[in-house]
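> This is the structure alone, sequence omitted:
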């Protein structure tokens, strides 16, 4: 039961923040970002929203009775944080000409964790088909 609430909470939080960051990027950052930085920032927002919606769907459809279901959710929670928020940090710091290079390797790690979550989700569906 606790995992369900965590997943629903994180999905809601990520969704709320995606809207706030998207509006912030479209209005406040448009003047200080290059086109490339704006596209990168928007990529972070899009992936965050996609996974926020996915977490909400999983929170209402999974019982989290198996470790696999929990691993899937945790991959999406952690992967989204690492992927999207490292992009935000990279673009914001680059716009101030103080690029936080240590965040560069974090983005693909977050992406790999998201891929692992999607792979486990696919595996869970295949397991039910066979």
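That came through fine. Please read these numbers as outputs of a predicted model, since none were measured by experiment.
> going forward, measure contacts between C-alpha atoms and count neighbours the same way
Fine.
> Tell me where the chain has helices.
According to DSSP state H, the chain carries its helices in the segments 2-27, 35-61, 67-95, 106-129.
> and the angle for the second one with helix 106-129?
Same thing as helix 35-61. Counting by axes from the mean of the first three to the mean of the last three C-alpha atoms, to 10 degrees, helix 35-61 points 30 degrees away from the direction of helix 106-129.
> Which strands or helices does helix 35-61 pack on?
With contacts defined as 3 or more C-alpha pairs under 8 Å, 6 or more residues apart in numbering; DSSP states H and E, helix 35-61 has these neighbours: helix 2-27, helix 67-95.
> Among those helices, which comes closest to residue 41?
Judged by C-alpha to C-alpha, the one of those that comes nearest to residue 41 is helix 67-95, at 5.9 Å.
> okay, pairing it with this:
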């Protein structure tokens, strides 16, 4: 699959799921989670939606003619997956009384990939000026 198609596909999928998960959190999990866990869940939803939008914007604005572009998109795709979905699993597990501890290190790894994606985007802008 091409990088543009993958960015569009995952951007649309992440956007769709962010709306569904946001509604699920607001209506179902609100009664099952502590306020702190609900806030964590909402953070996962927000970051997922932010990066869905970023993927879609990039897919319509970049030429994707450099390897850097593909690395950037992959950082956003996998970073969002690891960051947001590990938060969802941790919150849901805590609601069920079973906190999956192995997911604890996954969230910061996803965050690191998101930071790398943003750093690559910044580099792509700055490199055009040099």
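Received it, and whenever you're ready, just let me know what you need. Just so it is clear, the structure is predicted and the values come from calculations on it, not from any experiment.
> Can you give me the TM-score here?
The TM-score (TM-score structural alignment, normalised by the length of structure 1) is 0.98; 130 aligned residues with a C-alpha RMSD of 0.8 Å.
> sorry, back to before: tell me the most buried of the helices of structure 1?
Of the helices of structure 1, the one with the most neighbours on average (mean count of other C-alpha atoms under 10 Å) is helix 67-95, at a mean of 20.
> mean distance, it to its aligned residues in structure 2?
Helix 67-95 of structure 1: mean distance to aligned residues in structure 2 after superposition is 0.2 Å, counting by mean C-alpha distance after the TM-score superposition for structure 1.
> Which strands or helices does that helix pack on?
With contacts defined as 3+ C-alpha pairs under 8 Å, 6+ apart, helix 67-95 of structure 1 has these neighbours: helix 2-27, helix 35-61, helix 106-129.
> so which of these gets nearest residue 68 of structure 1?
helix 106-129 (7.3 Å).
> starting at the chain centroid, how far to that closest one?
On the basis of C-alpha atoms, centre = their mean, to the nearest Å, helix 106-129 of structure 1 sits 13 Å off its chain's mean C-alpha point.
> what residue lies at the spatial centre of structure 1?
Central residue check for structure 1 by C-alpha atoms, centre = their mean: the C-alpha nearest the mean position is that of residue 80, 2.2 Å away.
> Now check structure 2 for the residue matching that one.
Using TM-score structural alignment to pair residues, one finds that residue 80 of structure 1 aligns to residue 80 in structure 2.
> so that match makes contact with residue 46?
No - Residue 80 of structure 2 lies out of contact with residue 46 (C-alpha atoms under 8 Å); the separation is 10.5 Å.
> Now distance to residue 74 of structure 1 too, for the helices and strands packed on helix 67-95 of structure 1, in TSV please.
Formatted as TSV, these follow (distance: least, C-alpha to C-alpha, whole Å):
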stretch	distance to residue 74 of structure 1
helix 2-27	8
helix 35-61	10
helix 106-129	8
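> Out of those helices, flag the one nearest residue 69 of structure 1.
The nearest among those, by C-alpha to C-alpha, is helix 106-129 at 7.9 Å.
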